[in-house]
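Enquirer: The sequence isn't on hand, but the structure is:
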């Protein structure tokens, strides 16, 4: 497969005014009966459902974001469906980047394996990661200059503040993470952050810290994030920068 650059793919979509990221979190139990493959297994059904979504939205989105948990739950069939879904995106919409929403976080050697899985096996263009282990643990991700490394900063779940709002020398922890991601962790220019749409005030604070860095902003839809407030808080100096 030809080398792809996550940031360049994103910028091309932003240039067209596309900021929507579609999550491919296909829960097999919730797939409508009408969309199920006649006589097909779980993996075939998930792939067929994803293909419908991709074919319907590929002219509207800036990225796709599958969460491996929904696929791993079904063993080999699910894993094959995830790989085939990313392959289909690369074939049907090669200009659209794929973010693997895996939220990986471990010590260095384990992350080397996660890096290879995401980028060499699944061929994702970016991955979400946990900052808790520090930069040395994330080195294998950061080393892939053409790939995107999206650091969890202020997550969209209701209980995220238990840790992320804790203050260190008077500064909330999520802001310290944003500073690290925009500073020393971004030596390769491939770092981004994730901030939930459910916290627009915090999103605005993070935008001030990270400048024009891309921000992945989940939480619109089921989690009731406010779209208008999200855009106002999340856009960069060019009116872009949002996924």
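Expert: Good, I have the coordinates. Fair warning: this is a prediction, and the values are worked out from it, not measured in the lab.

Enquirer: use CA for all of it now, contacts and neighbours both
Expert: Fine.

Enquirer: What's the separation between the closest residue to residue 126 other than its chain neighbours and residue 90?
Expert: Distance criterion C-alpha to C-alpha, 6 or more residues apart in numbering; nearest residue to residue 126, sequence neighbours excluded, is residue 148 at 4.1 Å. Applying C-alpha to C-alpha, to the nearest Å, one obtains 16 Å for the distance of residue 148 from residue 90.

Enquirer: adding another structure so you can compare the two:
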């Protein structure tokens, strides 16, 4: 999916919601454990219930790899289902890959050729040759970790050099020598609040993938106030707050309700944009 198509989907659906498919068998409704593939059964129900309210899905690979071959098969079935039934949704593999060039090239082949995903999260800290292999695919996106919402982000990302430039700012500036706002996004945690102003100084037009709204306490209004651009420029992810809103047999209906509530808030924010 290219940038123009993504922006059109956002304004057509009045949503920039990304639903995170962090599927944990310890948290899914117990009645699904009798299914042949409970992970896929859960994902399918969540997708069908929330598709009208979101523009993107983000399966987190760790939640599938934890179950070995069965988990990877569930991931593959989920991706196949999305590609077949919801081809206009933007699908992100949250895998946080990044290695020396030839290894990154194989990761890129896996996610962009084998699975035909739209985007992949990538750790940038091995530098240009570890990121460039992901950028050679037309209408595919690299989403670089920039300023995350976890407590440990302070350990490295906020450290300053002798000129006062913080590491996340250096990542934002340097990486724009490798790609542009048509093939590169950045991960910025929703809990960063006013820090979005600093992000936008370095990357004024790039899309931002923003986790942390909902269960992690990030404010959608703050994200929009400081991070929204003329063509939205945001994909805001919610995982636990939607997919685990109920552990009963009504889990899909409640997930749809939570997604709809967020979509309505997003629609109000999008109305503020002058296009």
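Expert: Received, thanks. Note that the structure is a prediction, hence the values are computed from the model and not measured.

Enquirer: Could I get the TM-score for this pair?
Expert: TM-score for the superposed pair, counting by TM-score structural alignment, normalised by the length of structure 1: 0.91. Supporting figures: 233 aligned residues with a C-alpha RMSD of 1.5 Å.

Enquirer: hmm, back to that, higher neighbour count, residue 148 and residue 90 of structure 1?
Expert: Taking other C-alpha atoms under 10 Å, residue 148 of structure 1 and residue 90 do not tie; residue 148 has more neighbours (27 against 17).

Enquirer: residue in structure 2 matching the more buried one?
Expert: Superposed on structure 2 with TM-score structural alignment, residue 148 of structure 1 falls opposite residue 141.

Enquirer: so who does that match touch?
Expert: Residue 141 of structure 2 sits next to 118-120, 134-135, 182-185 when contact means C-alpha atoms under 8 Å, 6 or more residues apart in numbering.

Enquirer: Would you point out the most distant pair within those?
Expert: Spatial extent of the contacts of residue 141 of structure 2 (C-alpha to C-alpha) is set by the pair 120 and 182 at 14.1 Å.

Enquirer: More neighbours: which of the two?
Expert: residue 120 (25 against 17).

Enquirer: and the aligned partner of the more buried one in structure 1, what element?
Expert: Under the alignment (TM-score structural alignment), residue 120 of structure 2 pairs with residue 127 in structure 1. Residue 127 of structure 1 belongs to strand 126-129 when assigned by DSSP states H and E.

Enquirer: after that strand, next one along is what?
Expert: Once strand 126-129 of structure 1 ends, the next helix or strand along the chain (criterion: DSSP H and E) is helix 139-142.

Enquirer: Run the chain-centre distance for that following helix.
Expert: Taking C-alpha atoms, centre = their mean, to the nearest Å, one finds helix 139-142 of structure 1 lying 16 Å from the centre of the chain it belongs to.

Enquirer: compared with structure 2, how much does that helix deviate?
Expert: Relative to the matching residues in structure 2, helix 139-142 of structure 1 has an average distance of 0.9 Å after the fit, by mean C-alpha distance after the TM-score superposition for structure 1.

Enquirer: for that helix, packing partners?
Expert: Helices and strands in packing contact with helix 139-142 of structure 1 are listed as helix 108-116; criterion 3 or more C-alpha pairs under 8 Å, 6 or more residues apart in numbering; DSSP states H and E.

Enquirer: Cool, thanks, talk later.
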